[in-house]
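Chemist: sequence and predicted structure below; questions after.
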Amino acid sequence: MNLEDLRFSPGTYLAPAVDWLNTNLHPLFRGISTVVEAVLSGIEAALVLLPPYGVILIVLVLVYFAVNIRVALVAGVALAFCYLSGLWVASMQTLALVTVAVAISVLIAFPLGILASRYRKVEQAIRPVLDVMQTVPPWVYLIPAVMIFSLGRVPAIIATIVYGVPPMLRLTTLAFNQVPKDLLELGRATGASPRSILFKIEIPSATPTLTVGLNQCILLSLAMVVLAGLVGAGGLGAEVTRGLTRMEMGLGLRAGLAIVAVAILLDGVSRGALQGRSSKVVRNA
């Protein structure tokens, strides 16, 4: 037997499957693309409709009342940097893409994490899948996404969601597994319903670890944005790619720092909102 016969080529098996999906499920993929494009376009239109200083002022006011003055100032400085760097539109495109991707990732990972914390067999079943998902290089996710959805923002956001789900799911499971058992027993002893125990005991107790999970999800999603620029997703990733291909160090550096500013904005607002909500729940309880 020749050694060539023993070589394993995943593409030999995956290519026919992708061709079958494109042939038989094209209307479904087109519908997904239409919905994703509509949502992204709507958020981007809302962000660029007003002048930059108007958006910065609105964010300052909203974050001030929702979180606190310190986080509001951090958010304002981050947005001001995006504007002064000359990358306002690209920053808003990236902000829209990452916000949608993180929101969908959390919607997928949060209930699955709760389910995995409740049932050991579910956790054991998804653990090897998560191991593989976190081991595979991030750009690999772009290949099947581009083959199915073509170039553009849709494959970028699909790959970003796939890349952002594992850390959020793992840490959600860990957060609920770490909730003190005596608190759960106290809730049951007082006759609280499972829903009340979840929202008034488990989630507030798990909030610190959930915040870490959300932080990881945001950071990994932003890391994917740079790679997504290679497939025509636009935003700051495209600016980084343009700076790299044209050897324009200034453009690449400005775009990279703008990505950092967006990361600080999203992390600060999400962290402050989660911690503030947890404190309110505890006080009301």
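Modeler: Structure's in. What do you need?
Chemist: alpha carbons only for contacts and neighbour counts from here, please
Modeler: Fine.
Chemist: report the longest helix in this protein, please.
Modeler: helix 249-284 (DSSP state H).
Chemist: show me what that helix is packed against.
Modeler: Applying 3 or more Cα pairs under 8 Å, 6 or more residues apart in numbering; DSSP states H and E, one finds that helix 249-284 makes contact with helix 69-84, helix 88-118, helix 203-228, helix 235-245.
Chemist: quick one: buried residues of that helix?
Modeler: By 16 or more other Cα atoms under 10 Å, the buried positions in helix 249-284 come out as 251-252, 254-275, 277-278.
Chemist: cool, stretch 54-69 as well?
Modeler: Across stretch 54-69, burial judged by 16+ other Cα under 10 Å covers 55-56, 59-61, 63-64, 66-68.
Chemist: let's bring in a second one:
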Amino acid sequence: MDNLLPRLPFADWIDTGVDWLVTHFGSVFDGISAFLKGIVEGSVDLMDMVPSIVLAILFALLAWFISTRRIAIFTLVGLLFIDYLGYWYSMLQMLSLVITSVVIALVIGIPLGILGSQQPTVKKIINPILDLMQTMPAFVYLLPAIFFFNIGVVPGVVASVIFSMPPTIRLTMLGIEQVPKDLIEATEAFGSTTWQRLTKVQIPLAKPTIMAGVNQSIMLSLSMVVIASMVGAPGLGEEVYRAVTQLKTGVGFETGLSIVIVAIILDRITQHAGKKKQGGTIR
């Protein structure tokens, strides 16, 4: 079989393509890198200007407003516990990386999901790409990110965006497609345009499903924290990676627990945000 079908140099083609992009669009990638790095570091500096106790209270109030009193109490206690362990600044770095990644994933993913729900051809094109994005090992995303954006926080952001975007696109398409057909027919009978139907009926009814996609994107972005630390991304992931390489079990447990606390806070808040829109909160 090897003699009949010669092996095609796919790896060489990919390397050549990457080198061509770096050579011809290096300045573009440098600009994107500077922009993303400025956002992440700027947001960290901004949050770090606020005393930890004040910021923890603000996050707790936000959790109370969006979700429930129990989540607010857990948010306050959990964040103060992270500060007590001495990982407050690392937590801010990780939170900034996650928020930046998720915002970019939502800005790109939600419009693509809406477009895919309205255009069957676009959906047929998007679905195989999403399958590739979801099944490709996360470490593979870091390789081109390093070539394009060098070592640091930016490759972590880019890899997190690619890794966390598919749920947002898929669940946005699913939520809009699940809107009852009789409601769609009623809006068409009243002469609504496509934009009016989307903004007045389909998107509002699809909000719980879209928020589920947001929730999954946040969780996937958090799961990339430790992997992104391997290419220089700062934060709690860096602390976990350092603890693993130095066999510091206690430090690894503390930083891992801190990541879990942040994950629970973000998970519960986004879950309740989607359900609260439907009326009533969960106690």
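Modeler: On my side now, so go ahead. None of these values were measured; they are calculated from a predicted model.
Chemist: could you redo the buried residues of stretch 54-69 of the first structure as CSV and give each row secondary structure and distance to residue 168 of the first structure?
Modeler: Formatted as CSV, the buried residues of stretch 54-69 of the first structure follow (DSSP: H, G, I helix; E, B strand; the rest coil; distance: Cα to Cα, whole Å):
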residue, secondary structure, distance to residue 168 of the first structure
55, helix, 29
56, helix, 29
59, helix, 26
60, helix, 28
61, helix, 29
63, helix, 24
64, helix, 27
66, helix, 23
67, coil, 22
68, coil, 25
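Chemist: wait, which of these is closest to residue 146 of the first structure?
Modeler: Nearest to residue 146 of the first structure out of these is residue 55 (Cα to Cα; 33.0 Å).
Chemist: which helix or strand contains the nearest residue to that closest one once chain neighbours are set aside?
Modeler: Computed as Cα to Cα, 6 or more residues apart in numbering, the closest residue to residue 55 of the first structure that is not its neighbour in sequence is residue 47, at 7.0 Å. Take DSSP states H and E as the rule and residue 47 of the first structure turns out to sit in helix 26-49.
Chemist: with the second structure overlaid, report how far that helix is off on average.
Modeler: Here the mean offset of helix 26-49 of the first structure against the second structure after fitting is 0.9 Å, by mean Cα distance after the TM-score superposition for the first structure.
Chemist: same for that helix, what does it pack against?
Modeler: Helix 26-49 of the first structure packs on helix 88-118, helix 142-149, helix 153-177, going by 3+ Cα pairs under 8 Å, 6+ apart.
Chemist: tell me the most buried of those?
Modeler: Highest mean neighbour count among these (mean count of other Cα atoms under 10 Å): helix 153-177, with a mean of 25.
Chemist: so what's residue 276 of the first structure up against?
Modeler: Shown in contact with residue 276 of the first structure (Cα atoms under 8 Å, 6 or more residues apart in numbering): residue 67.
Chemist: swap in 10 Å and give it another go.
Modeler: Neighbour list for residue 276 of the first structure: 66-68, 270 [criterion: Cα atoms under 10 Å, 6 or more residues apart in numbering].
Chemist: off-centre distance for stretch 6-13 of the second structure?
Modeler: Stretch 6-13 of the second structure sits 33 Å away from the centroid of its parent chain (Cα atoms, centre = their mean, to the nearest Å).
Chemist: excluding chain neighbours, what is closest to residue 225 of the second structure?
Modeler: If the residues on either side of it in the chain are set aside, residue 225 of the second structure comes closest to residue 237, at 5.0 Å by Cα to Cα, 6+ apart.
Chemist: kind regards, and thank you for your time.
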